[in-house]
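> I would like the atomic coordinates for the input below:
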Amino acid sequence: MASTTASPPPAAGDHPRVLLRGFLSGETCKELEFVHRSCGAAGYRPSVVSTSLPHLAATGCGHLLLPFVPIRERLRDAVESFFDCLFDVFIEFTGLISWCKGASIGWHSDDNKPYLRQRAFTAVCYLNNHGEDYKGGILQFQDGDPSSIVPVAGDVVIYTADNRNVHCVTEVTEGERLTLTLWFTRDQAFDEDPKLLSFLSQTSLSCGPTEQKSYIPMPASDNMYWFSYDQSGFDIRYARVHVLGLSFHSSSGEYNTSVLPAEDDPIELLGKQLRLRRGDEVFEKIFSNSLHALQVVQFYYWKAPKLAARTEQSAIGSRTVRYPTIHHSRGTELPLPCNHTLAETIFGSFNASEFTFEWNDFALAVALWENYSEELKKQLLTSLPYWLSNGTIFVVEPSELQ
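Modelled structure (predicted):
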């Protein structure tokens, strides 16, 4: 766990806020980045991509809530301690939010709308670094200290959501500014957990722990992944893969326009089986849908520095990884509408000189992703009955398990 240092608490009547350095470890930041880049949908503001916990549950990714659980508890403890309101705080919203090129927001407080009056406190955890991963996107406060926050991965700023902390975020001019943002309330009617537990009980309890591939993601409606920008745009799932040098490929040997479910809407193909392609090489494995393929791709890039598989077989626990055949093929890429220049402007572009892609390592990543997902699914199915009986989401200690 990362060490935490804090600024001195403000005096009563000031602008209550605190900056906690190193609240999250680097590996935790990377794991949350993986979740967001593989599950995020179009956000609530222009040039924003978001991943909320209900969205994860609704798309068959309820198990990906597990990394959030200890973080939410630690943040709530920090809020209760700093603002001296023990056992009086509920989490209203938890979400991963990335602000892309052009995103900004003017002076406001976080409770400035009638439907936001329940918000009492805000916590913003920075998951990547200003200056390295993006430019712009500085959090500025109208009054009080610290007057501005230059984001550093792992840091968190906590402040009241009322007009004592009016703030803005300057325009992001390059890259992608990624945060984990939580809003807290003192009104239990706005507690996020009961609604989230209802989602999870409907989506996760329907499949048993031994059901094969129960962790395969299920995309939301296609329009939720459409990123609009100046009368142009792209599908986020496709763009995330494209900027890493890959593309989606027909699951059949050759592309045939007759497989289109709707001639005017080829994006519907992203909900069907497909393969991954890099240059002229097509990976043999068939993925259930684009979100399935995207998760594996993002997992590979998360774990790539640690992947050392260079042989044709590697043991992972009790399973053996056999590397699939790579086909050389042309002309079978899915015909998806995408402004490629815009996608690279928003999400960056792949630099082959900085990273050596290896299909063998990618095949190993497929198996590691399945192990990772299976383990989280087991943890979810173990924890869920305890969450449901208590009406809240919390870290279930081994001593509590029967």
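> For the rest of this, base every contact and every neighbour count on C-alpha atoms.
Will do.
> Confirm for me that Cys191 is in contact with Phe90.
Not Cys; residue 191 is Asp. Yes - using Cα atoms under 8 Å, Asp191 is in contact with Phe90, at 5.5 Å.
> which residues do those two both contact?
Shared contacts of Asp191 and Phe90 (Cα atoms under 8 Å, 6 or more residues apart in numbering): Thr185.
> Pick out whichever of the two has more residues nearby.
Phe90 (23 against 18; other Cα atoms under 10 Å).
> how near is that one to Leu56?
20 Å (Cα to Cα, to the nearest Å).
> Ok, Ser104 next?
25 Å.
> again, but for Leu334
26 Å.
> Show me which of these two is the more surrounded one.
Set Leu334 next to Leu56 and count neighbours by other Cα under 10 Å: Leu56 wins out with 25 against 21.
> May I ask which helix or strand encompasses the closest residue to Ser98 other than its chain neighbours?
For Ser98, ignoring the flanking residues on the chain, the nearest one in space by Cα to Cα, 6 or more residues apart in numbering is Leu178 at 4.2 Å. Element membership of Leu178 [criterion: DSSP states H and E] is strand 177-185.
> and that strand, how far from the chain's centre?
Remark: strand 177-185 is offset 12 Å from the chain centroid, using Cα atoms, centre = their mean, to the nearest Å.
> Going by neighbour count, which residues of that strand are buried?
177-185 (16 or more other Cα atoms under 10 Å).
> and the next element down the chain from that strand?
Sequence order places helix 192-203 as the next helix or strand after strand 177-185, per DSSP H and E.
> To check against the first, give me the structure of this:
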Amino acid sequence: MANPEDQEHLRLLLPNFLSARECKELEFIHKSNCTVGYRPNVFSTTLSHLIATNCAHLIMPFVPIRERLKEKVEEFFGCEYELFVEFTGLISWSRGASIGWHSDDNRPYLKQRHFAAVCYLNNYGDDFKGGRFHFQDGDLATIVPSSGDVVIYTADSRNTHSVDEVTGGERLTMALWFSRDAAHDEDAKLITLLSRTPLSNKSPELLLPLPASSNMYWFSLDHASSDDQFGFDICCARLHVLGYDVVYSDEKISCSNIPELLIERLRLARGDELFDYEFVNILHALQVVQFYCWKTSDLKFAQVESTIKVVPLSQSQRDKSLRLKSESLKDRHLAESVFSSEGAKHSHWAQLTVAVAMWGDYVHRLHKELVICLPHWNSHQSIFHLSFDDK
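Modelled structure (predicted):
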């Protein structure tokens, strides 16, 4: 068993630790919920953010992965039953993002981090360019990100590392840090947040996402300013690069009031066609569209039972949609550059109709699992995987 006290460099690469499905599911969660990240050109999705935006059910896909990773880290570093998950987050790096040589404990407020795991969710070369991971010295000096691979290492100066600048696409990872200090246990904090959230009511309305404040979704090159006139709204930008236009149901809404637009009902359009289904807010629309992107291969063979309503887009709707785009995407070129890997998909309205229903079934299933788990988590003050075979 490895002993961190008598080895200079401790790290391990775990090829194909995550399945392709797990990677795609986490990608869906991130691309439909992420906010501006902790450094320029970075986007993040934390578990606490999912809970705060009425998407607590979306933490369920993380649970078995966190558990498996913690066990692997404890086994490799010889500290069984000693570790707590200190942080879990999805992080994507867009064009221009990089990080110089540093160690994870080089900031005083992060001294509680003892081990780290970086899970790669997409592929170098295919999904993004640049962004290779380097250790300053020792074995595994350079890691080329490959979907499903995980690298674990001691979060200290023995594993000083850097990440090359991303020059194209979007580099997507899940990052976890582990601590020996129970005071920094992420589980206890998340359980407290979940206990304050009404979960037992299964009304569909309670499972719809609620956007956070608008400044959390406003991206600009001036990372310190949310008022940058040359930025864009992340939600609108992701829909735009996938080929969708937004049409608000209430034509009296001011296109210049971005905070108001985040929570208003809307429809989606493409070209001259309007998909006549009302989404509760833009985060709801984005989740369904990203779910559609994730499940495209499954939807090709799905049977459509309901009547598909696609109507012509009126000139007034088109004009207002264009005005909205000019406000929400003040720098359209930047938005298209940052999310260049998305690529517009040909819209099959019939499949999107099915995706709406499948997305509903998906979130209800996760919600049911969460409701079953929460009493056990409360009792143990720990988040762990339960089998639902007999539930």
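> Please work out the TM-score for the two chains.
With the length set by TM-score structural alignment, normalised by the length of the second structure, the two chains reach a TM-score of 0.92; 377 aligned residues with a Cα RMSD of 2.0 Å.
> What's the residue nearest to Ser98 of the first structure aligned with over in the second structure?
Correspondence of Leu178 of the first structure to the second structure, assessed by TM-score structural alignment: Leu172.
> shouldn't its match be in contact with Tyr120?
Yes - judged on Cα under 8 Å, Leu172 of the second structure makes contact with Tyr120 at a distance of 6.5 Å.
> Run through the strands of the stretch 51-200 of the second structure in chain order.
For the stretch 51-200 of the second structure, the strands defined by DSSP state E, counting those that start in this stretch cover 84-93, 99-102, 115-120, 128-130, 133-135, 142-143, 150-154, 161-163, 166-169, 171-179.
> how about the fourth one, aligned to which bit of the first structure?
The reference is to strand 128-130 of the second structure. The aligned range for strand 128-130 of the second structure is 134-136, by TM-score structural alignment.
> quick one: the matching stretch to chain centroid distance?
Taking the mean of its C-alpha atoms, stretch 134-136 of the first structure sits 19 Å from the chain's own mean (Cα atoms, centre = their mean).
> how big's the offset between that stretch and the second structure?
Comparison of stretch 134-136 of the first structure with the second structure after fitting gives an average deviation of 0.6 Å (mean Cα distance after the TM-score superposition for the first structure).
> which outside residues touch that stretch?
Contacts of stretch 134-136 of the first structure (Cα under 8 Å, 6+ apart): 130, 170-177.
> Most neighbours among these, which one?
Going by other Cα under 10 Å, Glu176 tops the contacts of stretch 134-136 of the first structure with 27 neighbours.
> Give me the buried positions along stretch 91-110 of the second structure.
Neighbour-count burial for stretch 91-110 of the second structure, with 16+ other Cα under 10 Å as criterion, is recorded at 91-98, 102-105.
> that older thread, check how far the strand holding Leu178 of the first structure sits from its aligned residues in the second structure, on average.
Relative to the second structure, strand 177-185 of the first structure is 0.3 Å off (mean Cα distance after the TM-score superposition for the first structure).
> what angle sits between that strand and strand 90-99?
Per axes from the mean of the first three to the mean of the last three Cα atoms, to 10 degrees, the angle that strand 177-185 of the first structure makes with strand 90-99 is 160 degrees.
> ok, residues contacting strand 177-185 of the first structure?
33, 76, 89-100, 118-130, 133-134, 137, 191.
> ChimeraX command for the buried members of these?
Selection of buried members from the contacts of strand 177-185 of the first structure for ChimeraX, criterion 16+ other Cα under 10 Å:
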select :33,76,89,90,91,92,93,94,95,96,97,98,99,100,118,119,120,121,122,123,124,125,126,127,128,129,130,134,137,191
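> Just give me the match in the first structure for Asn257 of the second structure.
Per TM-score structural alignment, Asn257 of the second structure is aligned with Asp265.
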